[in-house]
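Student: sequence first, predicted coordinates after that:
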Amino acid sequence: MNAMLETLACAQRPVPATPPVALTFGRVLTQLDMGLALFVGEGPTQLALPFCAPFLVREETLVAVDAANCFNLYRLTEWARRKRLGSPALLNRLRIARAFTPFQLATILYHIGGEMERYRASCLVITGLPECLYDEELTEQEARNTFARCQGSLLQLATRYPVLAFSEWPPHPVGKRIRFLDSLASLARSVFEVHRAEPILFAPVKAPGLLTISKEA
């Protein structure tokens, strides 16, 4: 087990409501830059849509690849109404590609760069990776090959765009497939553990220029 996996594994143990190093939603937004930002924990996929909102308000176009079936556009419409924003225009700037199988996810990620250019998108959001690969019906070889395809696409995309990936902790033991999460963390420019506090807090596990939590924390 390498250092990053040890840090992530350590972060899964019960933690105080307030982590030793904690950032708010607004502070995390200022840290997002070119490259992959990984959000891990219990329930981070529910934050994918809120993270899209600031980009949309700035009239930027986003592309979301949703393999966790977590994008509820009704929530975005209600939020826009409360903020007195034009929800049709807002929704038109959010392009969603839904992946219902790991193989669809790999194929979408391979081709999504063209869609990013077509819509002049400024950011890519991904949910459901790597947890869609924990399905026991997938053989180990299928899971490894599919993850390798996704990983290769992410490497290229992260050199051109900010990529925000939202990943859940495994709901059950997944054996060697936990390494998929470790590989994503190694690729990422920054990694944040999501703490379901009120307000939601983010513990930086890996973040350039910031104090981060360590495996001893």
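Tutor: Sure, I can see it. Numbers count the residues shown, from 1 in each chain.

Student: only C-alpha atoms for contact and neighbour calcs from this point on.
Tutor: Fine.

Student: helix, strand or coil for residue 125?
Tutor: Here residue 125 takes the strand state, with states given by DSSP: H, G, I helix; E, B strand; the rest coil.

Student: so what's it up against?
Tutor: Counting by Cα atoms under 8 Å, 6 or more residues apart in numbering, residue 125 touches 48, 52, 62-66, 163-166.

Student: which ones among these lie within helices?
Tutor: Of the contacts of residue 125, the ones assigned to helices by DSSP state H are 48, 52.

Student: widest-spaced pair of the contacts of residue 125?
Tutor: Farthest apart among the contacts of residue 125 by Cα to Cα are 62 and 166. That separation is 15.1 Å.

Student: okay, the two: which has more neighbours?
Tutor: residue 166 (26 against 23; other Cα atoms under 10 Å).

Student: hmm, residue 124 and that one touching each other?
Tutor: No: the criterion here is Cα atoms under 8 Å, and residue 166 misses it with residue 124 at 11.3 Å.

Student: what's the angle from the helix or strand where residue 96 lies to strand 123-127?
Tutor: If you go by DSSP states H and E, residue 96 is part of strand 94-98. Orientation note: strand 94-98 sits at an angle of 30 degrees relative to strand 123-127 (axes from the mean of the first three to the mean of the last three Cα atoms, to 10 degrees).

Student: one more to weigh against that first structure:
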Amino acid sequence: MTIRVLVADDQPMIRASLRIILEDQDGISVVAEAADGAEAVALARRLRPDVCLVDIRMPALDGIEVTLALAGPGVREPLRVVVVTSFDLDEYVYGALRSGAVGFVLKDAGPNLLVEAVRAAHAGDALVSPAVTLRLLRRIAAAEEAPAPGEAPPLSERELEVVRAIARGRTNQEIAAELFISLSTVKSHVSRIQTKLGMRNRVEIAAWAWQSRVMAGA
């Protein structure tokens, strides 16, 4: 199955570069380009791409506003949004993820990470550039109060191991290797963890891990 991608960036050269990187991969096709946030929302709602790559700073609507419109709370059929930007300011990262983005990738992170983020989003997973992951999650933990004991549904010891690995930015493949379990078993654990915690994706699981001080037991 081909992954259909929308690219939204106000710079034509960036859009062209992203298209070249993505369409050089098997099973990925760029179905539309948008030069501003309003156009991105309109195209995404009409075409329903599998993944939307959205820049933070754009005319009309910025990347946070686009993410809210396409994937935010209350959106009946949310799309998968990955923010791709040159700016790793905490407020941008935090705002994007809180608005429903399933990924945050820096433009200088390289083509491999960009492609990995697209594939992860299409698979229902999430990816944040390693350069910002731990800083972001620790900031979330410091800024918010930890849940009261017993507030979160109980997790098994194995599930807690998976949660801690997710919070360190590990992929499913890396978790499988670290814990000596199969990839399908990791995916099953992640699915159960999301259900128990009421989380939509790995980023929210990781944020919960740091916020609730689960990482202190690592």
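Tutor: Structure received. Here the structure is a predicted model, which is why all the values come from computation and not from measurement.

Student: and the TM-score between these chains?
Tutor: The TM-score (TM-score structural alignment, normalised by the length of the first structure) is 0.32; 109 aligned residues with a Cα RMSD of 5.0 Å.

Student: returning to what we had before: downstream neighbour of the strand holding residue 96 of the first structure in the secondary structure list?
Tutor: Counting by DSSP H and E, what follows strand 94-98 of the first structure is helix 102-118.

Student: helices of the first structure, start to end?
Tutor: Using DSSP H, helices in the first structure cover 3-11, 25-31, 48-57, 73-82, 87-92, 102-118, 140-157, 178-187.

Student: show me which parts of the second one are buried, residue by residue.
Tutor: Taking 16 or more other Cα atoms under 10 Å as the basis for neighbour counts, the residues of helix 25-31 of the first structure that come out buried are residue 28.

Student: what is it packed up against?
Tutor: Helix 25-31 of the first structure sits against strand 201-206, with contacts defined as 3 or more Cα pairs under 8 Å, 6 or more residues apart in numbering; DSSP states H and E.

Student: switch the cut-off to 10 Å
Tutor: Counting contacts by 3 or more Cα pairs under 10 Å, 6 or more residues apart in numbering; DSSP states H and E, helix 25-31 of the first structure is packed against helix 48-57, strand 201-206.

Student: those: which one's closest to residue 36 of the first structure?
Tutor: The nearest among these, by Cα to Cα, is strand 201-206 at 11.3 Å.

Student: so which elements touch that closest one?
Tutor: Strand 201-206 of the first structure packs on helix 3-11, helix 25-31, strand 35-41, helix 178-187, strand 190-195, going by 3+ Cα pairs under 10 Å, 6+ apart.

Student: so which of the ones you listed gets nearest residue 107 of the first structure?
Tutor: Using Cα to Cα, these put helix 178-187 closest to residue 107 of the first structure, at 17.7 Å.

Student: redo the helices and strands packed on strand 201-206 of the first structure as TSV? Include distance to residue 73 of the first structure.
Tutor: Output for these, formatted as TSV (distance: least, Cα to Cα, whole Å):
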stretch	distance to residue 73 of the first structure
helix 3-11	31
helix 25-31	21
strand 35-41	21
helix 178-187	27
strand 190-195	22
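
Student: these: which one's closest to residue 94 of the first structure?
Tutor: helix 25-31 (18.0 Å).

Student: residue 76 of the first structure and residue 87 of the first structure, how far apart?
Tutor: Going from residue 76 of the first structure to residue 87 of the first structure by Cα to Cα, to the nearest Å gives 8 Å.
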